[in-house]
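Novice: Give me the fold of what follows.
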Amino acid sequence: MSSRDAITLTAGDAEVTVRPDNGCRVQSLRIGGTELLRQGERYGCFPMVPWCGRMRDGQFRNGGLQHRMPLNAPPHAIHGTGRNLPWRTARHSDTTATFTYELADPHAPWPYPGTVTQLVELAADGSAVTFTMGIETYDDSFPAQAGWHPWFLRNLGKDTEDVRLDFAPAWQEQRGEDKLPTGKRLDPAPGPWDDCFGMPEGVDVTLTWPGQLELKVSSREQWVVVFDEQEAAVCVEPQTGPPNGINTEPRLVTPIDPLETSMTWSWRRL
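Specialist: Predicted coordinates for the structure are as follows:
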């Protein structure tokens, strides 16, 4: 099997399709035949790795070394390199699949060698899917982040109401004119948002399409970015740190301490 083959997991009335050739993004989530994710090569749900959101000026430090990444959202670098690369399908079954890529891939190089793994597990009854991502190295330590960027459809069609978003963050990161957190924490404000929120007890966000479906996004991480400024979709992005956190709150990946994170989507019909 080549990395270009789409992998579809099925259980109950749920189907999850992953495209390892397109940044290992979830191309489709269908519940009872209804698509929940925005379609298109840039959308679905992609992993953000080895950093999340914007990296200020495309630069980060590791000890005394400063590194520069390509400015794909000038003046910043955004969303990591993993979404731009083909991943390798390591194994899969009807309900689980494992994918990997090498951080030093020459097509989108990271300055340190390491391996990223994403595991996708669909519950046997088709009521939830869990994503687990890990970054490991057997060489030099380096700072990193990991998270996910799903594009949930705002409206599921058939003359239905738009999705409603429900969550109770402890704070909202103040966003500067450069679209990066300033370091100041504010009381959460009404949307629309392109903002990072703190949920110290873990990410817990519910999307409700009235009369159709309720979907809960949960993660043990305390950071979530919510982006709902586009008409077509709403993004709820659990991640291991805030935007530019690779500089402001670095988490080191070492040979004895890999970075691992997970996210679960669970749903029920209304």
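Novice: can we go C-alpha only for contacts and neighbour counts from here?
Specialist: Will do.
Novice: residues contacting the spatially closest residue to W148 that is not a sequence neighbour?
Specialist: Closest residue to W148 apart from its sequence neighbours, by CA to CA, 6 or more residues apart in numbering: P47 at 4.5 Å. Taking CA atoms under 8 Å, 6 or more residues apart in numbering, we find P47 in contact with 23-25, 82-83, 146-149.
Novice: Alongside the first, I'd like the structure of this one:
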Amino acid sequence: MRNAFPNPSSDSASADAALDDPSLIALRSGNTELRVAPRIGGSIAAYFETTDAGPVHWMRPATRAALDARNPLQMASFPLLPYCNRIRDARFDFDGQSIDLSGDGNTFAHALHGNAWRRAWRVGKQTATSVELHLEHTPDASIPGDWPFAYQARQIIELIGDVLRVTLGARNLADRAMPFGMGHHPYYPRTANTVVTASVDAMWHADPDVLPTHLGAHPAVDALRDGLSADAFDLDNNFTGWKREAVIAWTDEHRKLTLTADETFGQMVVFAPASEALLCVEPVSNTTDCFNSPADARENVGGCVLKPGESITGVLHWTPARY
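Specialist: You can find the predicted model right below:
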């Protein structure tokens, strides 16, 4: 096991100061609060409990610097549409057409996380405990590599008591079929005593570019079932056979957060790198590079094809508890 990273709460003062940013939408239910950043990829900037000692964060909160940079990768969680994670060389073939996404402004060599996280979302209906966010994408012929299918997306982000519920959906507006995947990308506080528990069947091994090579056994599969220390392995991998529930526990603080997903999100990613104090347990509908997967692997990579006018919706819950 690696030496554990220090508690990332060294940034807590910056994060707590950012909670009052006027560009954020504040939602409250009892002692639980959310901050939502529509302009920063429709992201959640913070999810926390208010206490006499200060905020207790269930997701890693955005700092002042992150908000100033408008960087979704430094938010608490952000939506992934119309695909999750990487596409090799930003290219794939679909329905007899070669799709090249390399010029759409995504600065990664392998197109990453779709385009919705790099767009401002429009605010719709809002209450004290919920907000609707909307995004409509129309392909821009002047942008080489722009996602070539028109679609609209919606998020309903809400507090139900202290539970965070996110309803994520999309509709194909194109006059042809569209390959599709979606998910959410939450970051959690990572400490020396953070443990992740989830029932999974196998892991996609990956190359140095974090692109899948083969599906198979790995010690992390068994470790996840029993409770995996966030410091046990160097992970940025997809797991199959996920039972759509994962528990992130901070054992020394006697608190935990349970993520549950509906059948739309049949895949799970764990990102716990050796080099940084980061932890993600991501509910997704498709594995990395699913659009380039061979036909005989399709049942293990997820994703779908939306017909013209067809819609898809999925629901996620994060439930906090103390023990």
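Novice: ok, back up a step: confirm that the residue nearest to W148 of the first structure sits in a helix.
Specialist: No: under DSSP: H, G, I helix; E, B strand; the rest coil, P47 of the first structure sits outside any helix and is assigned strand.
Novice: For it, what is the corresponding residue in the second structure?
Specialist: Counting by TM-score structural alignment, P47 of the first structure lines up with P79 in the second structure.
Novice: gap between its match and T191 of the second structure?
Specialist: 25 Å (CA to CA, to the nearest Å).
Novice: just P320 of the second structure next, same as before
Specialist: Relative to T191 of the second structure, and taking CA to CA, P320 of the second structure is found at 17 Å.
Novice: now do D93 of the second structure
Specialist: The gap separating D93 of the second structure from T191 of the second structure is 42 Å, by CA to CA.
Novice: List the contacts of L122 of the first structure.
Specialist: Contacts of L122 of the first structure by CA under 8 Å, 6+ apart are 9-11, 16, 95-96, 128-130.
Novice: ok, 7 Å please
Specialist: Going by CA atoms under 7 Å, 6 or more residues apart in numbering, L122 of the first structure touches 9, 95-96, 128-130.
Novice: do S28 of the first structure as well
Specialist: When contacts are counted by CA under 7 Å, 6+ apart, S28 of the first structure touches 16-17, 35, 37, 44.
Novice: Would you mind finding the match for it in the second structure?
Specialist: In the second structure, the residue paired with S28 of the first structure is A46, using TM-score structural alignment.
Novice: Check the mean deviation of whatever helix or strand that match lives in from the first structure.
Specialist: Secondary structure from DSSP states H and E places A46 of the second structure in strand 43-49. For strand 43-49 of the second structure, the mean deviation from the first structure after alignment is 0.7 Å (mean CA distance after the TM-score superposition for the first structure).
Novice: Stretch 103-122 of the second structure: how far from the chain's middle?
Specialist: 14 Å (CA atoms, centre = their mean, to the nearest Å).
Novice: which other residues reach it?
Specialist: Outside stretch 103-122 of the second structure, the residues touching it (CA under 7 Å, 6+ apart) are 38-42, 72, 78-90, 101-102, 133-135, 143-146.
Novice: Any of these buried? List them.
Specialist: Buried members of the contacts of stretch 103-122 of the second structure, scored by 16 or more other CA atoms under 10 Å, are 38-42, 72, 78-88, 90, 101-102, 133-135, 145-146.
Novice: ranges for the helices of the stretch 1-150 of the second structure?
Specialist: 12-18, 64-69 (DSSP state H, counting those that start in this stretch).
Novice: in the shortest one, what counts as buried?
Specialist: Put plainly, it is helix 64-69 of the second structure. Quick answer for helix 64-69 of the second structure (16+ other CA under 10 Å): 64, 66-67.
Novice: Check which helices and strands it sits against.
Specialist: Helix 64-69 of the second structure is packed against helix 12-18, with contacts defined by 3 or more CA pairs under 7 Å, 6 or more residues apart in numbering; DSSP states H and E.
Novice: against the first structure, where does the helix it packs on fall?
Specialist: Counting by TM-score structural alignment, helix 12-18 of the second structure has no counterpart in the first structure.
Novice: so how far is that helix from its chain's centroid?
Specialist: Using CA atoms, centre = their mean, the offset of helix 12-18 of the second structure from its chain centre is 22 Å.
Novice: Map L101 of the second structure across to the first structure for me.
Specialist: Per TM-score structural alignment, L101 of the second structure is aligned with M69.
Novice: Could I get the contacting residues of the closest residue to that match other than its chain neighbours?
Specialist: Distances taken as CA to CA, 6+ apart put G58 closest to M69 of the first structure, at 5.0 Å, once the chain neighbours are dropped. Residues near G58 of the first structure by CA under 7 Å, 6+ apart: 68-71, 76-77.
Novice: All the helices of the stretch 101-250 of the first structure, in order from the start?
Specialist: 245-248.
Novice: the strands in it, which residues?
Specialist: With DSSP state E, counting those that start in this stretch, the ranges of strands along the stretch 101-250 of the first structure come out as 115-122, 128-136, 142-143, 147-150, 152-153, 164-166, 171-175, 181-186, 194-198, 203-209, 213-219, 223-227, 233-239.
Novice: how about those strands in a markdown table, adding distance to I246 of the first structure?
Specialist: Formatted as a markdown table, the strands of the stretch 101-250 of the first structure follow (distance: least, CA to CA, whole Å):
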| stretch | distance to I246 of the first structure |
| --- | --- |
| strand 115-122 | 17 |
| strand 128-136 | 14 |
| strand 142-143 | 6 |
| strand 147-150 | 12 |
| strand 152-153 | 26 |
| strand 164-166 | 28 |
| strand 171-175 | 16 |
| strand 181-186 | 12 |
| strand 194-198 | 15 |
| strand 203-209 | 19 |
| strand 213-219 | 19 |
| strand 223-227 | 13 |
| strand 233-239 | 12 |
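Novice: between those, which one is nearest to P258 of the first structure?
Specialist: strand 128-136 (4.7 Å; CA to CA).
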